[in-house]
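Asker: Just to be clear, the model below is a prediction. Sequence and coordinates:
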Amino acid sequence: MDRMFVFAKPSLMVADPELIKQILVKDFHSFRNRPITKDNHKITSKLMNYARNDDWKRVRAIVTPTFSSAKMRQLYAPINRCCNDFLKSLDKDVSNGVNEVELKRLMGAYTMDVMASCAFATKTNTYADPNNPFITKANNVFSSFIWKTVLQVTLPTFIVNTSIFRRIVMTNYSDVDFFIDFARSIIKKRRDNKEKHNDFLQLLMDVERPEGDIREASDANEAHHVNEGKDEMKAYAEAFTGVLEKKLTEDEILAQCFQFFGPGYESVAITLSYCTYELALNPGLQDRLYEETKEAFNEKGEMDYEVLSRLPFIHSLLSETLRNYPPTLRLQREAMGDVMLGDTGVKIEKGVSVEIPVYAIHHDPDYYPDPFTFNPDRFMPENRDHIQPYTYLPFGSGPRNCIGMRFALLEAKLVLANISQKFLFSRVTDTDVPVIFTNGRALCQAKRLVVGIQKR
């Protein structure tokens, strides 16, 4: 635990697992908000990430059923189509002599196609036409959206609120408006023509908050977290009591659709890049992935959603990737009132920001022996009980965890399973070992991730 100031704002760094549980779960009612982020745009100001207090509670309660296991099954087919398009394009490239790939560009093309299909109901043709307006504008907006948000959180309010800051640093709102107008036109067309589609936009249009527990029973069977016990269930139930509204406004639908695009595009692309990089460096792991997924495909060369969700090694492989290269380096919460922190005698005063250093915790040898060694066996079913709760936080924890984690893992697992059957990755001269990271980003970004590729 360490006190610090970020641009004159008081902040407390907390890395003890029990204290983290207190902040994220037991005393969630006192740490419900993230630090204030200013955004004057009519739509993006309604992003769930920016929402606070009862606004966040209402939107999260309504949107949560959109990310249930049942809804993920509905999105499986469009993701699978994007995966097949990706494999065809990659097969063509390798057949034409490509023997090295830069993984961030490669996986970014796949996740861009998935999010365009699943969030905005459009095909980007990203492999044949990387310069089409949808792709270039998406790169302008979403590849920089997260680090700009960090600036908003850390810089003093008097700087963030200046027109010069917004004009020079913040997202180009003309590009934002392109996506907002695009999605609004789709909503109008569907309502006018009474059309239905399998995508996020449709799910958000149709979602209606149920009575009682907003999660489905089937969700409990997908153990994406090691932090799921009675305390977590209680905190979740208490966090969303008293919400009466059942539908989102059109502007709120547009905002959430916009928000989901960013992590589903950039964060998943980064995770897939690191995972494939580690497979290239560890041929034995690549063989294990191939053997596990080979048995999971049916005679038509297809894999069912339920089968994919139950494969232990591919899940462990992604879990270790997310431990070693967490998408978010830290979590932030803001105290809504004065709170005593466990039995430390430390009082967190109202308005103080609490920082949880995810990357540091994930690389603490007390929790993960040889923390910089890539070892998926840490997360195999027989070993998961050895992981101390609240030392694995790639998606956060508690009621304000990452709402899209099921989708992100589905998007990643599906392409890894398929690509493992068709291609081999290897270390080449231009492969950086160890990874050379880019400084000053909110995401764990490498400067480049180059590996060799060949057909099986």
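Answerer: In hand now; what should we look at?
Asker: C-alpha only now, for contacts and for neighbours.
Answerer: OK.
Asker: Helices along the stretch 101-250 of the chain, start to end?
Answerer: 103-120, 133-142, 145-154, 157-160, 163-168, 173-193, 200-206, 230-239, 250-262 (DSSP state H, counting those that start in this stretch).
Asker: Counting neighbours, which bits of the fourth one end up buried?
Answerer: By neighbour count on 16 or more other Cα atoms under 10 Å, the buried set for helix 157-160 is residue 160.
Asker: Tell me how many other residues crowd residue 170.
Answerer: Counted by other Cα atoms under 10 Å, the residues lying close to residue 170 total 20.
Asker: before we move on, the earlier item: name the stretch among the helices of the stretch 101-250 of the chain that sits most buried.
Answerer: helix 103-120 (a mean of 23; mean count of other Cα atoms under 10 Å).
Asker: so what secondary structure elements neighbour that helix?
Answerer: helix 69-95, helix 200-206, helix 250-262, helix 268-281 (3 or more Cα pairs under 8 Å, 6 or more residues apart in numbering; DSSP states H and E).
Asker: here's the one I want to compare it with:
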Amino acid sequence: MLVVLLVSTLACLLVWLYLRWTKVKTYWAARNVPHEPPHPIWGSLTFMLQKNAGIWMKEMYSRFSSPYVGIWLFWRPALIVNCPEIGKRILVKDSELFRDRFLRSGRNDPIGGLNIFTINDPLWSSIRRRLTPVFTSSKLRSLHGLLSTKTAQLVERIRNDVKAGETVNLRMTYSDFTTDVIGIASFGVDSDATSKGESHMRTVTKDFMKFSVWRGMAWASIFFFPELVDIFGFTLFPKRATDYFRKVFHSIAKQRSVEGSNKKDLMDALLKIQQEAKETGEEEYLWEALGHQ
């Protein structure tokens, strides 16, 4: 009797899996959306741990001439948009229909879990509204001098490397440049990574570029299967980077609380959000929201 019950249960499970898989693999075909046949387990994610997700995405863009491509995140249908006009509608005109993000970090990762790239509404709308003044046209124009200075350093570095007959690693060179620009524009922290290729902040940001099986699993889960993030304790950023930016934030916050600031940069906006959250009791709500995302 027990054997019959087990066999019947197994047969029902296999039938359910077959019917479910049939529905999953025909999802985009039924909607006349261009796609490649999915893997029965990984869906379209067979590239994982083999190549960078950005490279895979670029290959998908060039492989199809359609404005969109159907993919599967394991058995979950998703859409790659390959048309600026559709992208604009999603991000601007029809943004109210696309507010929530699929990717997210864990409840034990406040830096990765409570930022504008990973939070959902209503927190997303609240934080976006508060950060908008940092990215006005006048504010971006005020960064022109900084960009000009760093760009001149970038050109000089490449010119010197070429004169010395050295191979120019453009990826690392532009990463140095980007680190300097973001550091000073967002946090008021200047460094010489563009000129010298090294700085304390650059040492930390290099951790972002290091690959390991664990980091690969973490990023794959955060972007493609966020349900696994809390199970394995994955975080968006490496621990050393998180500790460093915490230290920088608290140091600058203490300095500006004493000296004051009129920079109106991202750091000022973050300090203002922090102060308002404490005054309105929203700080506790942020932690509660992180636990329920």
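Answerer: Done, it's in. All figures in this text were calculated on a predicted structure; none of them were measured in a lab.
Asker: TM-score for the pair, please.
Answerer: Overlay of the two chains. TM-score (TM-score structural alignment, normalised by the length of the second structure): 0.57; 206 aligned residues with a Cα RMSD of 3.6 Å.
Asker: before we move on, the earlier item: between the helices and strands packed on helix 103-120 of the first structure, which gets nearest to residue 140 of the first structure?
Answerer: Taking Cα to Cα, helix 250-262 is the member of those nearest to residue 140 of the first structure, at 11.1 Å.
Asker: Excluding chain neighbours, what is closest to residue 234 of the second structure?
Answerer: In this structure, residue 234 of the second structure finds its nearest non-sequential neighbour in residue 218, 5.2 Å apart by Cα to Cα, 6 or more residues apart in numbering.
Asker: What of residue 288 of the first structure?
Answerer: In space, residue 288 of the first structure comes closest to residue 313 once its chain neighbours are excluded; the distance is 7.7 Å by Cα to Cα, 6+ apart.
Asker: What does that neighbour correspond to in the second structure?
Answerer: Taking TM-score structural alignment, residue 313 of the first structure has no aligned residue in the second structure.
Asker: tell me the contacts of the residue nearest to residue 234 of the second structure?
Answerer: Counting by Cα atoms under 8 Å, 6 or more residues apart in numbering, residue 218 of the second structure touches 229, 234-236.
Asker: Need the helices of the stretch 101-250 of the first structure in CSV (columns: distance to residue 85 of the first structure).
Answerer: As requested, these are arranged in CSV below (distance: least, Cα to Cα, whole Å):
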stretch, distance to residue 85 of the first structure
helix 103-120, 9
helix 133-142, 16
helix 145-154, 27
helix 157-160, 42
helix 163-168, 37
helix 173-193, 23
helix 200-206, 20
helix 230-239, 39
helix 250-262, 19
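Asker: Quick one: classify residue 116 of the second structure as helix, strand or coil.
Answerer: For residue 116 of the second structure, the assignment made with DSSP: H, G, I helix; E, B strand; the rest coil gives coil.
Asker: Residue 79 of the second structure too?
Answerer: Applying three-state DSSP: residue 79 of the second structure is strand.
Asker: Work out which residue lies at the spatial centre of the second structure.
Answerer: The second structure has residue 117 as the residue nearest its centroid, 6.0 Å off, counting by Cα atoms, centre = their mean.
Asker: mind checking the SS state of the closest residue in space to that one that isn't next to it in sequence?
Answerer: Leaving aside its chain neighbours, residue 117 of the second structure sits nearest to residue 101 (7.4 Å; criterion: Cα to Cα, 6+ apart). Assigned with three-state DSSP, residue 101 of the second structure falls in the coil class.
Asker: Identify the residue of the first structure aligned to residue 101 of the second structure.
Answerer: Taking TM-score structural alignment, the alignment pairs residue 101 of the second structure with residue 34 from the first structure.
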